[in-house]
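J.: What would the 3D arrangement of this be:
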Amino acid sequence: MGGGMEVNKNKHIENWNAARENLELGFRWTRRNLALVGIFGIALPVLVYKGIVKEFHMQDMEAGRSPRKFL
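T.: Model prediction:
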């Protein structure tokens, strides 16, 4: 149907795709990786949760209600 439309492969994109597909084979746990997991995987979600709960408790106090229970 649409002959003569070959794809020109870009060497750099192909290398990047191969690296992405095999990322788990070359991954190493380092101090930096552990720190990033600790910050963005544990500390940041906990801080966001605490901030949201604090906001709800402040709204409850302003409305004269007892604070809601979370978790």
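J.: contacts and neighbour counts: CA atoms only from here.
T.: Will do.
J.: what's His57 in contact with, if anything?
T.: Counting by C-alpha atoms under 8 Å, 6 or more residues apart in numbering, His57 makes contact with 67-68.
J.: Could you tell me how far it is located from Lys50?
T.: Using C-alpha to C-alpha, to the nearest Å, we find His57 at a distance of 10 Å from Lys50.
J.: Second chain to compare with the first, below:
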Amino acid sequence: MAASGRWIGALRSLGRSLGQPARQQAADLSNTQRRHVGNLPVKPNSYVEDWAHKRENVELTFRFDAKTLAILGTAGIVTPYLIYQVCVTEFQTKQQKAGVPVKKYWGRDD
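T.: Model (predicted):
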């Protein structure tokens, strides 16, 4: 029953659209408000668009040089090592204050 109702509604709307003159259909389209960017009245920001373009095409602009190696070394080796050392130092300090025998951690055989 519901399917037949859908077909009847579709045929009625098709009949109405075919019955209207082309000029009236064009006038209906020209009266609608035109918007861009997801139907929002937004002007594109050239800086954001440029950043998005560079982000999408990073494989074209990436260079493996000394600066990149320094960033990767800092982020991948130095920073985790420093975090580990700070945590181990804190654990050992808390153990000494609590009077518990200090546990020896990997890389810290004091």
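J.: Val58 of structure 2 corresponds to which position in structure 1?
T.: With TM-score structural alignment defining the correspondence, Val58 of structure 2 maps onto Leu23 in structure 1.
J.: That match: how many residues sit nearby?
T.: 11 (other C-alpha atoms under 10 Å).
J.: same check, this time on the one 4 residues further on
T.: A count of nearby residues for Phe27 of structure 1, using other C-alpha under 10 Å, gives 9.
J.: Same question for Lys50 of structure 1.
T.: Using other C-alpha under 10 Å, the number of residues around Lys50 of structure 1 comes to 11.
J.: Aligned against structure 2, show me the partner of it.
T.: Under the alignment (TM-score structural alignment), Lys50 of structure 1 maps onto Gln85.
J.: can I assume that match sits in a helix?
T.: Yes. The assignment for Gln85 of structure 2 is a helix, going by DSSP: H, G, I helix; E, B strand; the rest coil.
J.: For structure 2, just list every one of the helices.
T.: Per DSSP state H, structure 2 carries helices over the ranges 2-19, 22-31, 46-56, 58-61, 66-73, 79-98.
J.: most tightly surrounded among those helices?
T.: helix 79-98 (a mean of 13; mean count of other C-alpha atoms under 10 Å).
J.: in the superposed pair, what's the mean gap between it and structure 1?
T.: Once fitted to structure 1, helix 79-98 of structure 2 is off its aligned match by 0.7 Å on average (mean C-alpha distance after the TM-score superposition for structure 1).
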